[in-house]
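what follows is a predicted structure for the sequence shown.
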Amino acid sequence: MDANKPAVLIIGGLGFIGRHLALHIHENNLASEVRLVDKVLPQLAWLAPEFDEACSKEKFVQADASREQHLPRIFDRSNGEQFDYVINCGGETRHSQPDDVYEARSCNLSITLGKEVAKRGIKSYVECSTAHVYKSGSSPRKEHDKLVPWHKLAKWKLKAAEELLKIDGLNYCALRLPHVYGEYNSGYFAMALCLARVYLEMGQDLELLYTKDLKVNTLHVKDAASALFHAAEWRAGRTASSEGTPAMFKDSSVAWAFNVVDHNDTQQEHVANALSEVFGLKVSFIGSLVSQLAKMNLDDVVDDMNEVSLQEWAELIEKSKIVRPGPIGPFLERDVLKDQDMSIDGSLFESTTGWKPKYERFNADSVRTMVESYKRMGWWP
């Protein structure tokens, strides 16, 4: 590798976005050194074969980056020099956890890393954050719009951002991402695909809560990875007074945060059409009135759906003789079943840094690619 290229430290390097970031850097030969830090061992991380080199054991350090005693072996390099970029893809990604879990595993992690990055004079620190922080509105949300976190995970991401802005000498920015999809996804879209498979098996139509025009904006994981690296390059060495820095960031109390999103303005209808095309399944919407009634008793609605779908999924797994079920399933998370538009405007990041998405829209091919990735791993019944 070229010694003139940056050395990159990725926290949460074996997570869904972190591994794709490592692969993006590896395939494009973007770094002189890459170190991946994660609490999970590679053998337990459900890594597909194409990540073998990008996430090799030579690049991996098992550590908890929220613990100060782990920081020397996370940050110290054999040549005595500092990393150039630190990109944090870590933190608690599960929903419906207690506040103290998010405080410890997400907020404290970010603050501990930010302080260490500033102390060592590292050129840039980029946080992988969430767009579930905006008050829902009819128009796409911009970075300066009102912040009303959707759930605890988002609340603690915002808290971390507030604390990071107080750290002197920290060259920081965050990317607020919508629903990220792509090969080996085990989150929101994996749930939708597994749910479609279950209802196909049961011979029933799949009915989704709320309406077809509810916004569920999207970003391909490969675009998320390229945006994170691009943000690290852009932020390196930049100060609030730098030419090309958005005016609002020149107020030190305003988060250095960019929205990143594809150009599809994805709605539930797009997802439904893609599922229908791939699975040959009728997907409809129960509408706002019935949804309002359901929302009053959402816990029971979700529990009932989960009881049926999880039982059917377990039977599918057994019938398909899948011996090592993957990290996917049809489990519905109440925290993500919101009658709120996930609708964001990504134009500031694109106009400021010159980055553009390569995967502009979520469609049936997106679904096919994800299903094929699950089949390759032996997860799909």
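Everything's here; your move. These numbers were taken from a predicted model, which means no experiment stands behind them. Numbering: from 1, shown residues only.

hey, let's count contacts and neighbours off CA atoms from now on
OK.

now do the helices in the stretch 201-350 of the chain.
221-235, 268-279, 287-296, 298-319, 347-353 (DSSP state H, counting those that start in this stretch).

give me whichever of those is most buried.
helix 221-235 (a mean of 22; mean count of other CA atoms under 10 Å).

next up, a second structure to put side by side with the first:
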Amino acid sequence: MATSDERGKPRVLVLGGTGFIGRNLVTYLVQNDLVSKVRVADKVPPALAWLNQKHKDIFTNPLVEFKQSNLINPASVAGAFTDPEGEYDLVVNLAAETKYGQSDAVYQEGTVNLSMNCAREAAKHNVRMFVELSTGQVYAADKKLAQEDSKIDPWTMLAKHKMEVERQLRNLTDLNYLVLRPATVYGLGDKNGLAPRLIIGAIYKYTRQKMKMLWTKDLQMNTVHVLDVCRAVWHLWNHGKKGQVYNVVDSNNTTQGKVSELVSEIFSIKYDFMGTVVSNMARVNMTSVVEDINDRHMRPWADACQKDGIDNTPLNPFLDQELLYNKNLAMDSSKLIATGFSYSIPQVKVDCLREILDDYIKSGLFPRSLLSSEMLWNGVDHEETEEILADQNGCPDS
């Protein structure tokens, strides 16, 4: 049996720990003096992970150890778990292929095989708790708030393979595990949750266009701040039950309209929605529509990056086709709350989104030119506002 140190603080292994949620989890554990050690296992070293200064400082803390690991390789997974100082009490799996639009083979190897390699190794080491991060996209995409036992009908390829991981975990009867299904995760380091909406909002400020989106303001895209995801991991380490699934979603009942209102407030832009009829017409030729959308967004983004001398950044306004359909992400968090958990950030606010934007600007990864009304991209027809433009109704990044 794995053991904590003499003060009772656990030793924690974070798989995929330099990713978006991982870096925030490591920061939360260290800043709150919750652990005796954190080992981070990831294929991407901190120096190449686009960490901000706060996260860079955390990764140099004596409590944090980084081990470069290719978790698709079982031998590398075994090395990540092997530590002469002792076993790990809590293992959190945040490692997986998180890009959208990938092939079945890519997700099978980078999500299913990887996660099960880690889970089987955790069982060998008899860890006290193995936490697997899944996604709320596994639920049927209707407007009814999904509880953990609601209908399962994954609507992205990523969610389909996350659900397969959940299925296979149930066969590991000797593993003490639980599953978190977060809604759209946002916060410092976010690239795929609400960050694309901020980027696109800035583009429309830059081009002086009205931001027009597919579908309606009522399209649900429920959210949760990354800090509360980290807090939920720690809370369930202490209060979760073996084999259980927990939704992690704030109480805001976030919709596309609510997020658009916040983005428009930040950038002082106008916005509108195409509505169901026009959006359904676009869906008939969605591939072409999405290509046009991304082309219109990418050109001014590249122009602004060039003006600001930004040669390399993990950010871009690209939207994947499978996220542009009329799919609601609507979830209920009653089960988690019943364990005594409360959300520190119960709703998305302007300050939360500005924090993301300001952090990327400070890190030199977001072009300031997009925020200047004087620096306009000459390739845009500023009167043309009726073309179909779209936005994304999100997922977790691990």
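In hand now; what should we look at? Since the model is a prediction, treat every value here as computed from it, not as a measurement.

show me what Q31 of structure 2 lines up with in structure 1.
Residue correspondence to structure 1 (TM-score structural alignment): Q31 of structure 2 is matched to E27.

burial check on that match, number of neighbours?
Using other CA atoms under 10 Å, the number of residues around E27 of structure 1 comes to 11.

what do you get for L323 of structure 2?
Neighbours of L323 of structure 2 (other CA under 10 Å): 18.

just the one 10 residues further on next, same as before
The criterion is other CA under 10 Å. On that basis, S333 of structure 2 has 20 neighbouring residues.

what's the counterpart of it in structure 1?
Here S333 of structure 2 is matched to G346 in structure 1, going by TM-score structural alignment.

can you tell me the mean distance of the helix or strand containing D100 of structure 1 from structure 2 after alignment?
Counting by DSSP states H and E, the element that carries D100 of structure 1 is helix 99-102. Superposing on structure 2 places helix 99-102 of structure 1 at an average distance of 0.8 Å from its equivalents, by mean CA distance after the TM-score superposition for structure 1.

what's in contact with that helix?
Residues outside helix 99-102 of structure 1 that contact it (CA atoms under 8 Å, 6 or more residues apart in numbering): G91, E92, K152, L153, W156.

confirm that the last one sits in a helix.
Yes - inclusion of W156 of structure 1 in a helix is indicated when DSSP: H, G, I helix; E, B strand; the rest coil is applied.

what's near enough to touch it?
Contacts of W156 of structure 1 by CA under 8 Å, 6+ apart are Y102, E103, S106, C107.

that one and V221 of structure 1, how far apart?
According to CA to CA, to the nearest Å, W156 of structure 1 and V221 of structure 1 sit 23 Å apart.

then the fourth one?
Plainly put, L153 of structure 1 is 20 Å away from V221 of structure 1 if you go by CA to CA.

and if you look at the first one?
The gap separating G91 of structure 1 from V221 of structure 1 is 17 Å, by CA to CA.

how many neighbours does D100 of structure 1 have?
12.

now Q347 of structure 2
17.

what's the counterpart of L175 of structure 2 in structure 1?
Per TM-score structural alignment, L175 of structure 2 is aligned with L170.

over to its match. Which of the three states is it?
L170 of structure 1 is classified as coil under three-state DSSP.

which strand or helix spans the closest residue to it other than its chain neighbours?
Residue nearest to L170 of structure 1 in three dimensions, not counting chain neighbours: A118, with 4.7 Å by CA to CA, 6 or more residues apart in numbering. Using DSSP H and E, A118 of structure 1 falls within helix 108-119.

and if you look at V92 of structure 2?
strand 90-93.

any idea how far L323 of structure 2 is from the alignment partner in structure 2 of E312 of structure 1?
In structure 2, the residue paired with E312 of structure 1 according to TM-score structural alignment is P300. Distance of P300 of structure 2 to L323 of structure 2, given as CA to CA: 22 Å.

and R296 of structure 2, by the same measure?
On the measure of CA to CA, R296 of structure 2 and L323 of structure 2 end up 17 Å apart.

could you do L198 of structure 2 as well?
16 Å.

now do the helices in the stretch 51-200 of structure 1.
71-75, 99-102, 108-119, 152-164, 188-202.

closest to W234 of structure 1 out of those?
Closest approach to W234 of structure 1 among the helices of the stretch 51-200 of structure 1 (CA to CA): helix 108-119, 16.6 Å.

list the buried residues of the closest one.
N108, L109, S110, I111, T112, L113, G114, K115, E116, V117, A118 (16 or more other CA atoms under 10 Å).

by contact count, what packs against it?
If contacts are counted by 3 or more CA pairs under 8 Å, 6 or more residues apart in numbering; DSSP states H and E, helix 108-119 of structure 1 sits against strand 124-130, helix 152-164.

what's the most buried one of these?
The most buried one of those (mean count of other CA under 10 Å) is strand 124-130, showing a mean of 25.

that one aligns to what range in structure 2?
Going by TM-score structural alignment: strand 124-130 of structure 1 matches residues 129-135.

try stretch 96-109 of structure 1
Going by TM-score structural alignment: stretch 96-109 of structure 1 matches residues 101-114.

buried sites along the matching stretch?
For stretch 101-114 of structure 2, by 16+ other CA under 10 Å, it's G101, Y107, Q108, E109, G110, T111, V112, N113, L114.

who touches the fifth one in this structure?
Taking CA under 8 Å, 6+ apart as the criterion, G110 of structure 2 is in contact with I72, A96, E97.
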